[in-house]
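Trainee: pasting a predicted model and its sequence here:
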Amino acid sequence: MLPQIAATTLFAVSVEFFFMARARLLIFFVVVLDAMGIGIVFPTLPELLRVLMHGVGDPARGYGYLLSAYALSMFFASPVLGALSDRFGRRPVLLLSLLGTAFDDLMMGLAPTLWVLYAARILAGFSGANLTVANAYLADITPEEERSGAFGKMNACFGVGFIAGPVLGGIAGMYSLRAPFFLAAALNIVGAVLAVFVLPESRKVTDAKRITLAQLNPFASLRNVFRLHGIAPMLYVFCTMDMVGQVPSVLWVIYGNSRFGWTPFVVGVSFAVFGLLHAIFQSILPERFQRWVGERGSMLAGIVADTVGYGLYSIASTTLAAFSILPLLCLGGIALPSVQSMLSRSVDESRQGELQGVLTSLNSLIAVGGPVVASSLYSLARTRIPQYPGAIWLAPVLLYVPCVAMLLWWRGQRKSAEASLV
């Protein structure tokens, strides 16, 4: 009898492990395709905007409005998609999002006028919160103790796709200004086919709660999540990391050109090196750091590495010095998977989609104002302290200092609480 029970248990565990492994690989692949679809349009989108403006207005300002419109629409859409995935399952919502994004890409590729391009980009924001559902899916199929490593691999997959996308977009753009948009649509359709025929559903929806109007309101969702016990410190760290990320995303190319005289080729090499290191580090290190020093230790290690890296970058005076700091900045990325893992454990399975939607909304909200703030601070620093051209890179350092202090305090509080129970 015991051998039969053992064999049955082993078979059940093996089936569950196979399901989890296959589902995880598939969702990773879908994320790679999604990231490639996002990145593919970057090389030609500004030029397409300029063509459709017909010489009227400032293309740079128009491009900024286009990015802000996309981020703002994603802010409103993410909680909705997350709540829908809690109610109806991850797979149908992911399918809807992928097909909607494919339609938006086709609409942009065929856009005859400027207003059609803007409308398509806004619709892309409403349907493009695929990562919200993908993160909820990953949390569903991954045990709590393994989520740091899983989220790290997810971030690595997104990074790989986001790097490969602009390369493919640049090649396609050599043949036609609109070709990258059609290629992006094709990639999203491939992802949708996988979601229909290959990707299994990650959670039962028979006992799911009905969606309330509050869940469809991004501001109400933010308020509800912030009210959860003990989640505010992690949300603060998450938002700070997002704000820090706005600085290099906006200024890396501009600063590289101004400070080091980088050509487009060198800029491309810097992105490739950073992307490769980021993917490697995210795939390997988060899980190991969690075993060595725990999740809070991983967060502290990542934030300290980022802080030191940006501090050194602010005084770097040569391209070689700048490139030598890239591994340190990539090491800083180990903090995010631990934050994501701890946040995912703060809610039960029935609210994972809502939580991931709120996180994407926060990311989008920061992306609306972040570029303006970062570029304004850069201009102000160049005007007020021209003798210190790297001063802007001290902004991430200043943002991180309260995070380090809070995590150290929080760690001490937890240890004191644990000691009092002994």
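Mentor: Good, I have the coordinates. Numbers count the residues shown, from 1 in each chain.
Trainee: every contact and neighbour count from this point should use C-alpha atoms.
Mentor: Will do.
Trainee: from the chain's centroid, how far away is stretch 253-264?
Mentor: Centroid separation for stretch 253-264 versus its chain: 25 Å, with CA atoms, centre = their mean, to the nearest Å.
Trainee: distance of Val196 from Ile189?
Mentor: Computed as CA to CA, to the nearest Å, the Val196 to Ile189 distance reads 11 Å.
Trainee: so which of the two has more stuff around it?
Mentor: Neighbour totals were compared for Val196 and Ile189, and Ile189 leads with 21 against 14 (other CA atoms under 10 Å).
Trainee: run through the neighbouring helices and strands of the helix or strand where that one lies.
Mentor: With secondary structure defined by DSSP states H and E, Ile189 is part of helix 179-197. Packing contacts for helix 179-197, counted by 3 or more CA pairs under 8 Å, 6 or more residues apart in numbering; DSSP states H and E, involve helix 2-40, helix 90-109, helix 147-173.
Trainee: who does whichever helix or strand comes after it touch, helix- and strand-wise?
Mentor: On the C-terminal side of helix 179-197, the nearest following helix or strand under DSSP H and E is helix 218-226. For helix 218-226, the packing partners by 3+ CA pairs under 8 Å, 6+ apart come out as helix 59-88, helix 352-384.
Trainee: deepest of the ones you listed, which one?
Mentor: Of these, the one with the most neighbours on average (mean count of other CA atoms under 10 Å) is helix 59-88, at a mean of 23.
Trainee: contacts only, for Ala69.
Mentor: The contact partners of Ala69, taken as CA atoms under 8 Å, 6 or more residues apart in numbering, are 118, 121-122, 125, 368.
Trainee: ok, it to Leu117 distance?
Mentor: When CA to CA is applied, the distance between Ala69 and Leu117 equals 11 Å.
Trainee: okay, and the common contacts of these two?
Mentor: Counting by CA under 8 Å, 6+ apart, nothing touches both Ala69 and Leu117.
Trainee: out of the contacts of Ala69, which is nearest to Leu421?
Mentor: If you rank these by distance to Leu421 using CA to CA, Val368 comes first, at 45.2 Å.
Trainee: pretty sure the closest one is touching Tyr65, no?
Mentor: No - look at Val368 against Tyr65 with CA atoms under 8 Å: they stay out of range, at 9.2 Å.
Trainee: distance of the nearest residue to Ala120 once chain neighbours are set aside from Tyr70?
Mentor: When the adjacent residues along the chain are set aside, Ala120 lies closest to Asp104, with 5.2 Å between them (CA to CA, 6 or more residues apart in numbering). Asp104 sits 12 Å away from Tyr70 when distances are taken as CA to CA.
Trainee: in addition, the following structure is provided for comparison:
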Amino acid sequence: MMRLPLFFVLITVMIDAMGVGLIMPIMPSLLQEVQGGSLADAAIWGGVLATTFAVMQFLFSPILGALSDAYGRRPVLLISLIVMALDYLVMALAGSLWLLLLGRLVGGITAATHATAGAYIADISRPTEKAANFGLLGAAFGIGFVLGPLMGGLLGELGTRAPFYAAALLAGLNFTLGWFVMRETVTDETRRAFDWRRANPLGAFRAIGRIPGISGLLWVYFLYSVAIYVYPAVWSYFTAERFGWQPQMIGISLAVYGICMALVQGGLLRYMVRHLGERRTVIWGQIFDFFAFGILAVISSGGLALTLIPISALGAVVQPALQGLMSRAVADNQQGELQGVMTAAHALSMIISPLMMTATFAAFSDKNSGYYLPGAPFVLALVLMLIGAAVFVRSRSSVT
């Protein structure tokens, strides 16, 4: 009974992920096509567009999460999908930087449905299954991360706008599927009235942060999100500068990472949580990330970068394990609110990280300067990851 609705929700998350990965391989060419300028200029504007997307996701994730607690998961997901399809059409037709910016504004709102999807997973999961089932969401995101860059890289050969038309079609088809198969999981017993004081990001953070054990884990989740976003923020620019990769190769490398991440979160995570527990799963994931960041910071071989991707993907167990820890700590009628807060925390990291990482790349990618190090953003990510790991290890709450 729940298989088709679950499939629809996972496809929705996949399409959300494609919204990020789709434009990564074509973004340098698209920005230079629209406004001209150098690769470094494109990197800066790419960071601005990514941050714009994240600002809207930050503002609207708690709102959509709270709306789904009040009115149900189904209407929130369906309305967001149809708006998403229209937004991709606007992006496909955009002939100026300002229209691209408008598209990212609307796209950030529609991508905030990740919170509602997470709440649906919490609705249908037993407490001991939550971390593993959140891994399914991560796997769906990973598949979207594969399809987005592949579509962006391969269809980008036909033109910088072709990927957006394809994404609009996918969103429209998924809306049609959801209209017929999605069933509501919010009942009269779990429904909670919408309250603007808790729906705005600050109010939602305060409300969730009062739950014992949650505050420290949210900080870990936030710091991890800032660090791990180094990949989508600078990978296209870093590999183009360091290895001379073209859009097709960039798309392939991102696809390999997405496949590995999907396998880790859809399969390996369940095994790790069962045998190690959620807490030790988080610690091991952080160790894998330390190793990957350290090598990428100084690497000069594109082939070695490709072989490192599976190790980098092992760190993908961290976020769903943290989600499982926090979801078990809140009541059933707060799942949408919690997922909204977590999505907002992730979005806040996406506001900070692209600007931070692209600015670091721009500062250290000038060969005429005395401090040429294109991998400098990975050094920064490693430092942030260490801080998050220290906070997590010091945590002694009942939740962990």
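Mentor: Great, that's in hand. Bear in mind that the values here come from a model prediction, so they are computed numbers and not experimental data.
Trainee: before we move on, back to that, can you give me the stretch of the second structure that the helix holding Ile189 of the first structure aligns onto?
Mentor: Using TM-score structural alignment, the residues of the second structure aligned to helix 179-197 of the first structure are 162-180.
Trainee: what about the matching stretch, how far off from the first structure?
Mentor: Once the two are superposed, stretch 162-180 of the second structure sits an average of 1.7 Å from its aligned residues in the first structure (mean CA distance after the TM-score superposition for the first structure).
Trainee: contacts for that stretch, please.
Mentor: Counting by CA under 8 Å, 6+ apart, residues outside stretch 162-180 of the second structure touching it are 5, 8, 11-12, 15, 18, 22, 78, 81-82, 84-89, 91-92, 151-152, 155-156.
Trainee: mind listing what's buried in that stretch?
Mentor: Of the residues in stretch 162-180 of the second structure, those buried under the neighbour-count criterion (16 or more other CA atoms under 10 Å) are 162-168, 170-172, 174-175, 177-178.
Trainee: for stretch 365-384 of the second structure, same thing?
Mentor: By neighbour count on 16+ other CA under 10 Å, the buried set for stretch 365-384 of the second structure is 365, 373-382, 384.
Trainee: where exactly do the helices run in the stretch 251-400 of the second structure?
Mentor: Taking DSSP state H, counting those that start in this stretch as the test, the helices found in the stretch 251-400 of the second structure are 269-298, 302-313, 318-327, 335-364, 376-394.
Trainee: check which helices and strands the fourth one is in contact with.
Mentor: Read that as helix 335-364 of the second structure. Counting by 3+ CA pairs under 8 Å, 6+ apart, the packing neighbours recorded for helix 335-364 of the second structure are helix 39-71, helix 114-124, helix 201-209, helix 214-228, helix 230-243, helix 376-394.
Trainee: tell me the counterpart of Gly144 of the second structure in the first structure.
Mentor: With TM-score structural alignment as the criterion, Gly144 of the second structure matches Gly161.
Trainee: relative to Ile366 of the first structure, how far out is that match?
Mentor: 22 Å.
Trainee: same deal with Cys239 of the first structure?
Mentor: In this view, Cys239 of the first structure and Ile366 of the first structure are 8 Å apart by CA to CA.
Trainee: over to Leu300 of the first structure?
Mentor: Taken as CA to CA, the span from Leu300 of the first structure to Ile366 of the first structure is 22 Å.
Trainee: what's the answer for Asp86 of the first structure, then?
Mentor: According to CA to CA, Asp86 of the first structure and Ile366 of the first structure sit 25 Å apart.
Trainee: could you do Pro43 of the first structure as well?
Mentor: From Pro43 of the first structure over to Ile366 of the first structure (counting by CA to CA), the distance is 23 Å.
Trainee: just Leu251 of the first structure next, same as before
Mentor: In this view, Leu251 of the first structure and Ile366 of the first structure are 16 Å apart by CA to CA.
Trainee: how about Phe288 of the second structure, nearest residue that isn't a chain neighbour?
Mentor: If you skip the residues right next to it in sequence, Phe288 of the second structure has Gly315 as its closest partner in space, 5.4 Å away by CA to CA, 6+ apart.
Trainee: no, scratch that, I was asking about Ala43 of the second structure
Mentor: Ala43 of the second structure sits nearest to Thr358 (CA to CA, 6+ apart), 6.1 Å away.
Trainee: show me what contacts the one you found?
Mentor: For Thr358 of the second structure, the contacting residues are 43-44, 47, 233-234, 377, taking CA under 8 Å, 6+ apart as the criterion.
Trainee: what does it align to in the first structure?
Mentor: With TM-score structural alignment as the criterion, Thr358 of the second structure pairs with Ser375.
Trainee: please tell me how far its match sits from Val133 of the first structure.
Mentor: To Val133 of the first structure, Ser375 of the first structure is 31 Å away according to CA to CA.
Trainee: related to what we said a few turns ago, take the contacts of Thr358 of the second structure and map them onto the first structure. Which survive?
Mentor: Among the contacts of Thr358 of the second structure, the ones whose aligned partners also touch in the first structure (both residues aligned by TM-score structural alignment, their matches' CA atoms under 8 Å) are 233-234.
Trainee: kindly indicate which of the contacts of Thr358 of the second structure lies nearest Arg274 of the second structure.
Mentor: The shortest approach to Arg274 of the second structure among the contacts of Thr358 of the second structure belongs to Ala233, at 32.8 Å (CA to CA).
Trainee: what about the counterpart of the closest one in the first structure, how many residues close to it?
Mentor: Aligned counterpart of Ala233 of the second structure in the first structure: Val250 (TM-score structural alignment). If you count neighbours by other CA under 10 Å, Val250 of the first structure ends up with 16.
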